[in-house]
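Visitor: make a model of this:
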Amino acid sequence: MRINYRQSSFCSTGACVQVAVLDNGDVSLRDSKDLSVAPHTYTPQEWVAFTAGVKNGEFDLVPGALLDR
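Guide: Alright, predicted model coming up:
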């Protein structure tokens, strides 16, 4: 089975997460910088809940959050 991963058109570096829908409907998520690491797999329901949260702004960073690292 060949898995066709996609990444966001907003990824300008090529070092981004990639996503694929598997034959059973699950969603596979991997880091394009290190393909030796096993991808995370989510059920369709988990993926829908996550993307709905993203679209709703639930995971937006607060100003300066990246600077605190």
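Visitor: every contact and neighbour count from this point should use C-alpha atoms.
Guide: Noted.
Visitor: hang on, residue 33 packs against residue 18?
Guide: No: under the criterion of CA atoms under 8 Å, residue 33 is not in contact with residue 18, lying 10.0 Å apart.
Visitor: and those two? which has more neighbours close in?
Guide: Neighbour tally, residue 33 and residue 18, criterion other CA atoms under 10 Å: the higher count belongs to residue 18, 19 against 12.
Visitor: structure for this one too, so we can compare:
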Amino acid sequence: MDLIGATWRKSTRSGSGGGNCVEVADNLPGIVGVRDSKDLTGPALTFAPSAWRAFVARVAERA
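Guide: Just a heads-up that it's a prediction; the model follows:
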């Protein structure tokens, strides 16, 4: 999956200490990318936007 042009963002709840954070890129058509914020050149996971929305909704239910 080509993530060239992805605009990555970190959660506003992430601290500045560089802990265990992920970054999400949701500006590409048809995919949402997720990567480790400590390994910017490492692998990234991709999800269909509907799958990502379902994941986020489920996490929010448990927060």
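Visitor: what's stretch 15-29 of the first structure in contact with?
Guide: 3-8, 30-33, 39-44, 47 (CA atoms under 8 Å, 6 or more residues apart in numbering).
Visitor: of those, buried ones?
Guide: With burial judged by 16 or more other CA atoms under 10 Å, the buried subset of the contacts of stretch 15-29 of the first structure is 7, 30, 31, 32, 39, 41, 42.
Visitor: give me the subset of those residues that lies in strands.
Guide: 30, 31, 41, 42 (DSSP state E).
Visitor: which of those residues sit farthest apart?
Guide: Across those, the longest distance by CA to CA is 14.8 Å; it joins 31 and 42.
Visitor: ok, so what distance separates the residue most central in space within the second structure from residue 53 of the second structure?
Guide: In the second structure, the residue lying closest to the centroid (CA atoms, centre = their mean) is residue 24, at 2.2 Å. Applying CA to CA, to the nearest Å, the value for residue 24 of the second structure to residue 53 of the second structure is 12 Å.
Visitor: also residue 10 of the second structure?
Guide: Distance from residue 10 of the second structure to residue 53 of the second structure, by CA to CA: 16 Å.
Visitor: then residue 46 of the second structure?
Guide: According to CA to CA, residue 46 of the second structure stands 13 Å off from residue 53 of the second structure.
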